[in-house]
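K.L.:
prediction below, plus the sequence it came from.
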Amino acid sequence: MSAASVEEHRVLTRRLLNPLTIRSAEPVPVSDALGRVAYADVLSPFDLPLFRNSQMDGYAVRSASVATVPTTLRVTRTIAAGDTGSEALAPDTAMKIMTGAPVPEDADAVVPVENTTLDGDHVTITVSRHSGEYVREQGSDVRAGTVLVRAGQLLEPRHIAVLAAVGLPYVDVCSRPRVAVVTTGAELVSAGEKLRPGQIYDSNGVTLASHLRANGADVVAVFRSSDDPEVFRGILDDAVASAELVITSGGVSMGDFEVVKDVLGPLGGEFGSVRMQPGGPQGTAVVGGVPVLSFPGNPVSTVVSFLVFARDIVREAAGLAPIPTRRLPLKNSITSVAGKRQFLRGTVQDGQVTLIAGPGSHLVAAMAWADVLVDVDADVTALGAGTDVSVVAL
């Protein structure tokens, strides 16, 4: 793969990953559906409320019996929430009723307890009530067949609440793309281990997995390989066996120990440079029918590569909307390297963009402090304060 523009490489990765966007439905318990995406419209199987019930603690009455107040009625029984009795209410009587309890037949109003005085088995009503007051009618919220959740809806707690209220045990959601991450490098060690000279902590595995999960993917495994081709090939085989997409980090540049390129190249992988900074070295391959995206190993390069080439299609495969690009003005003037599209880190304050640190691919802290990626065209070398630039949320 010779030097390509960002858009050319985007087209290549889109073509490679497009099959991931054809998703199937996955039934999951409603209790586990938070953050998932509804696969199809969800219809209510029942009316809600399921039956006429009381909105208040008080007394179920015929409104005609309390048209003139004060009036005293005989209390014939108490109805608790969950009561299954169906005794009709006689004229000029009342039934004590709890919130949520079924309203008896022939009762058309509920008098709140604070508008009453109880004396033995008689209650004095001091405020008249019209028909329908404090009575929740069956289906007054939704009718059976009403669409509760639309296809493509990201399920939030409010959606879980209504699905649970109509008694749905499962909901069909979009299946998540299964992704495996493989980081490479003899210098990498796990967090918590003591570093020896020349070693660094493996942040890319954790970082890529976090970005993938945040964008709807199911991260099935995070592997780490040395620079030994046999070791990497064995790990790659395990990754391919468990995933629909494999993302690798490191081993794609022009050095002597580029294990990803050395192994995937003979398998038909394409490696080269994209005219961008950071993230220039890129690779793509297909192993056992599974697409492999290979990103450079510098931490910021890895993240920018994911954001530019993989995030939107991973989100699409998960049923999520793309992250929108905005145009915002620069707070200060900036300079840029000619011939390479720059993806700079910035922060938005008061509707203006300020760059955070420089363009270096090792500036991890600057990525943490930033909240947007600033996209500067390859033919731009300087932009003045107030100039609008394209930004996308990190």
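P.N.:
Structure's in. What do you need?
K.L.:
when you work out contacts or count neighbours from here on, use the C-alpha atoms and nothing else.
P.N.:
Noted.
K.L.:
tell me the helices in this protein, going along the chain?
P.N.:
Assigned by DSSP state H, the chain shows helices spanning 6-17, 157-165, 204-214, 229-242, 259-264, 299-305, 311-317, 364-369.
K.L.:
of those helices, which is nearest Gln138?
P.N.:
helix 157-165 (13.8 Å; CA to CA).
K.L.:
what are the buried residues along that closest one?
P.N.:
His159, Ile160, Leu163 (16 or more other CA atoms under 10 Å).
K.L.:
on that earlier part again, any chance of the helices of the chain in a markdown table, plus distance to Gly132?
P.N.:
Below are those laid out as a markdown table (distance: least, CA to CA, whole Å):
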| stretch | distance to Gly132 |
| --- | --- |
| helix 6-17 | 58 |
| helix 157-165 | 23 |
| helix 204-214 | 48 |
| helix 229-242 | 59 |
| helix 259-264 | 72 |
| helix 299-305 | 60 |
| helix 311-317 | 48 |
| helix 364-369 | 57 |
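K.L.:
alright, now check it against this:
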Amino acid sequence: MFKRFSGAADALDMLISRSQPLQRTEQLPTLRGEGRVLAQDIFSPLSLPGFDRAAMDGFAVRSEETKGARPHAPVFLERFEPVRTGMPVPAPYDSVVMLEDSIRRGSVLETTAQLHPFKNVSRIGEDIAAGEKIFSRGHTLRPPDLSLLSALAIEEVEVYQRPKVAIIPTGGELLDIGSRPIQPGEAYEINSIMARLYAQKWGASVHKTDIIPDDEGLIREA
């Protein structure tokens, strides 16, 4: 029936040459997108962080007022605001002095750290700027990608529909697993198990036919 065998490389080349790129797409909720392939570029609708954010626990201060501070010559500040990591840095402050570098004495803050503007501050858009491309078409979505998209309030993604794969096991000596005890010259059909699992792992929707005898006509009909 088979006039010649093809090597693995030739068989792969033949499959690729006869394959057509996927065109059909679908919209999915972002949280169902793991392992799916993006059908379009995704741009951020907003900046992360969306405000000047404290990168440390400490006190928001004006950096210019810390000029000259050093371990044995602290400066004393009357204008400051306690902040926690992740909190907005309120105006008119532009930096954060760490708890380790400061002592609060009532309404006065003693610090030994000279700061430059925006020291210990995550600026607006430092991680991602509004309008920035974050993923390209063809990217396969991973769990951290879905977390990022959720942080950007992107609730849906456009992905390619899953490719459909049909597995046709052939061989007159083959039996479905567990259908009955095998006899000499028979074997359980197991190759489709590996093929199906690999195809599903790579994102395909898989259908397996019944076992087909070694008959060219029946194989073509399947």
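P.N.:
Noted; the coordinates are in hand. Everything numeric in this text was worked out from a predicted model, so none of it was measured.
K.L.:
picking up where we left off before, got a markdown table for the buried residues of helix 157-165 of the first structure, with distance to Val182 of the first structure too?
P.N.:
Converted to a markdown table, the buried residues of helix 157-165 of the first structure look like this (distance: CA to CA, whole Å):
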| residue | distance to Val182 of the first structure |
| --- | --- |
| His159 | 36 |
| Ile160 | 35 |
| Leu163 | 38 |
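K.L.:
closest one of those to Phe232 of the first structure?
P.N.:
Using CA to CA, the shortest approach to Phe232 of the first structure within these belongs to Ile160, at 42.8 Å.
K.L.:
what does that closest one align to in the second structure?
P.N.:
Counting by TM-score structural alignment, Ile160 of the first structure corresponds to Leu146 in the second structure.
K.L.:
from Pro213 of the second structure, how far off is the residue lying farthest from the centre of the second structure?
P.N.:
Most distant residue from the mean C-alpha position of the second structure: Pro184, 50.3 Å away (CA atoms, centre = their mean). Distance, Pro184 of the second structure to Pro213 of the second structure, using CA to CA, to the nearest Å: 17 Å.
K.L.:
which residues touch Glu158 of the second structure?
P.N.:
Thr25, Glu26, Gln27, Leu28, Leu38, Ala39, Gln40 (CA atoms under 8 Å, 6 or more residues apart in numbering).
K.L.:
need the counterpart of it in the first structure.
P.N.:
Applying TM-score structural alignment, one finds that Glu158 of the second structure aligns to Asp172 in the first structure.
K.L.:
spatially, what comes nearest to that match if we skip its sequence neighbours?
P.N.:
Of all residues not flanking Asp172 of the first structure in the chain, Pro27 sits nearest, at 4.3 Å (CA to CA, 6 or more residues apart in numbering).
K.L.:
pretty sure His122 of the first structure contacts Thr72?
P.N.:
Yes - under the criterion of CA atoms under 8 Å, His122 of the first structure is in contact with Thr72, at a separation of 6.5 Å.
K.L.:
neighbour count for the two, which is higher?
P.N.:
Thr72 (20 against 15; other CA atoms under 10 Å).
K.L.:
map that one onto the second structure.
P.N.:
Under the pairing rule here (TM-score structural alignment), the equivalent of Thr72 of the first structure within the second structure is Phe76.
K.L.:
isn't its match up against Thr111?
P.N.:
Yes - the pair Phe76 of the second structure and Thr111 qualifies as a contact (CA under 8 Å) at a distance of 6.6 Å.
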